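K.L.:
Take a look and give me a structure for this.
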Amino acid sequence: MTAEVLDRAGASLAAESARFTARGWMPGTAGNLSVTVGRDPLRLAVTASGLDKGELTPADIVVVDADGVGVLGEGGSEQRPSAEAGLHARIAAVTGAGAVIHVHALAAVTAGHHWPEGVVLRDLEMLKGIGHSAHGETVTIPVIANGQDMTVLGDAFEALYVRPASGENDVPALIVADHGIYAWGRDLRQARWHLELTEALLQIVLSRR
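P.N.:
Below is the predicted model:
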């Protein structure tokens, strides 16, 4: 992991954070983003905690390990990582994601409240954008209960996650009830697309209630 890699990661995370803040999905200091910068051992560059996400600089990142704990001496700042970094790390480890985004988008929070067992989607064109058929397939966005212990949330996520190799209902998003949504992808751009598409799908299904 070089300084150049971390500089690029920090710049990308700052830009995406500003984008989501402008959409109202990261109010105040809420939400966090990460990119995977190492696999063996797992290392993530995560947005630092307690900062306005619309005003981040490339230096406002923390390098964390597979437990979401800040790793000193491996680059990044010495600021505090988000308490939710542990769930970012679990998602990256389980899915192989190169980037994870967590925001407080309204439709996701509302849908998780109405459908705590999972949000069922079917026959919607935008399902193709998250890897599924537009017609004839039932897709469920998983929902887990909120909590402050990231190990517990990670276990709940992993219990629901279906690996793509199984050919079953895998989706690149997770709703934490009454809290927000996580979305992931091979890089920040794909994670952003997955987030935007999932939020739009949730808006549609909520409008049909």
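
K.L.:
For the rest of this, base every contact and every neighbour count on C-alpha atoms.
P.N.:
OK.

K.L.:
what sits against R90?
P.N.:
A66, D67, G154 (Cα atoms under 8 Å, 6 or more residues apart in numbering).

K.L.:
Format the residues you listed as TSV; extra columns: secondary structure, neighbour count and distance to A59.
P.N.:
As requested, these are arranged in TSV below (DSSP: H, G, I helix; E, B strand; the rest coil; neighbours: other Cα atoms under 10 Å; distance: Cα to Cα, whole Å):
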residue	secondary structure	neighbour count	distance to A59
A66	coil	21	21
D67	coil	16	22
G154	helix	18	28
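
K.L.:
and which of those residues is nearest to W184?
P.N.:
Set against W184, the nearest of these by Cα to Cα is G154 (14.5 Å).

K.L.:
The closest residue to the closest one other than its chain neighbours is in what secondary structure piece?
P.N.:
Excluding the flanking residues, the one nearest G154 by Cα to Cα, 6 or more residues apart in numbering is L87, at 5.6 Å. Assigned by DSSP states H and E, L87 falls within helix 85-95.

K.L.:
Likewise for V100?
P.N.:
For V100, the element it lies in under DSSP H and E is strand 99-103.

K.L.:
Could you pull up the residues touching the most far-flung residue of the chain relative to its centre?
P.N.:
Here the chain reaches farthest from its C-alpha mean at G136, the gap being 27.3 Å by Cα atoms, centre = their mean. When contacts are counted by Cα under 8 Å, 6+ apart, G136 touches R122, D123.

K.L.:
how about this one, so we can line them up?
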Amino acid sequence: MSALETVRIREAGATLAAEAARFSGYGWMRGTSGNLSLVLDRDPLVLAVTASGLDKSELTDTDIVLIDGDGVSIDGDDPRPPSAEAGLHAHIAARTGAGAVFHVHAFDAVIAGHRWPGGIELRDMEMLKGIGHSAHDETVWIPVIENDQDMTVEADHFDRVYVPATAEVPEVPVLIVANHGMYAWGADAAEARRHLEIAEWLVRFTVATR
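P.N.:
Okay, here's the model as predicted:
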């Protein structure tokens, strides 16, 4: 591994550690829960993903594992396992073209997925602009999929509900896994964070008012 590659990986680790600390402060990554990833290379797909079993409020720039497009660790010298959901991170990144995929256990998202397993309907909310949609006269659905411990099954669930963007309608860069948590993605860490924070606010409002 070259010095430049090492720097890129450490920078990715620092970014993910900072985001994890932020989300832990919100109560979205309690203890070791949740996982975050950044795409390092696209062809072939390589992601840096938070290592499993670590307190997400205390990560450092070295607490990441490199994975391939199947979610498998690619560093034979690193004994640490990647997150259990690494395969779904890789699948979302490949399917959507995202540069960052964030997964947290925001409480209201879990409630919403339990309450509305067919998806969460949103309409006429100013905050919808934050995930690329109109504030009025457009119905937006955050999809909900069943939870499964097999990430290949989860990838199939994702493919059944994911609607890619068109010229007329942007994608919804958010997904809720029933009885588990929320995923959001974006071109980079800042966009993924914005999508996650906006979607969580919208879901929290919906849970509180319906």
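
K.L.:
hang on, the earlier thing: look at the residue farthest from the centre of structure 1 and give its secondary structure.
P.N.:
Assigned by DSSP: H, G, I helix; E, B strand; the rest coil, the conformation of G136 of structure 1 is coil.

K.L.:
do you know how far it is from R90 of structure 1?
P.N.:
According to Cα to Cα, to the nearest Å, G136 of structure 1 stands 32 Å off from R90 of structure 1.

K.L.:
now swap in G70 of structure 1 and tell me
P.N.:
Distance from G70 of structure 1 to R90 of structure 1, by Cα to Cα: 15 Å.

K.L.:
same question, A45 of structure 1
P.N.:
For A45 of structure 1, the distance to R90 of structure 1 - Cα to Cα - is 14 Å.

K.L.:
What of K53 of structure 1?
P.N.:
Computed with Cα to Cα, the distance linking K53 of structure 1 and R90 of structure 1 is 22 Å.

K.L.:
same thing with D7 of structure 1?
P.N.:
D7 of structure 1 is 23 Å from R90 of structure 1, by Cα to Cα.

K.L.:
For V207 of structure 2, which non-adjacent residue is spatially closest?
P.N.:
A112 (6.3 Å).

K.L.:
so how many other residues sit close to that neighbour?
P.N.:
Per other Cα atoms under 10 Å, the neighbour tally for A112 of structure 2 reads 24.

K.L.:
who's in contact with it?
P.N.:
Taking Cα under 8 Å, 6+ apart, we find A112 of structure 2 in contact with I120, V203, V207.

K.L.:
so how many other residues sit close to the last one?
P.N.:
V207 of structure 2 is flanked by 16 other residues according to other Cα under 10 Å.

K.L.:
Could you name the specific helix or strand carrying I181 of structure 1?
P.N.:
Applying DSSP H and E as the criterion places I181 of structure 1 in strand 180-185.

K.L.:
how far off strand 99-103 does the next helix or strand after that strand point, in degrees?
P.N.:
For strand 180-185 of structure 1, the succeeding helix or strand toward the C-terminus, using DSSP H and E, is helix 188-207. Following axes from the mean of the first three to the mean of the last three Cα atoms, to 10 degrees, one obtains 40 degrees for the angle between helix 188-207 of structure 1 and strand 99-103.
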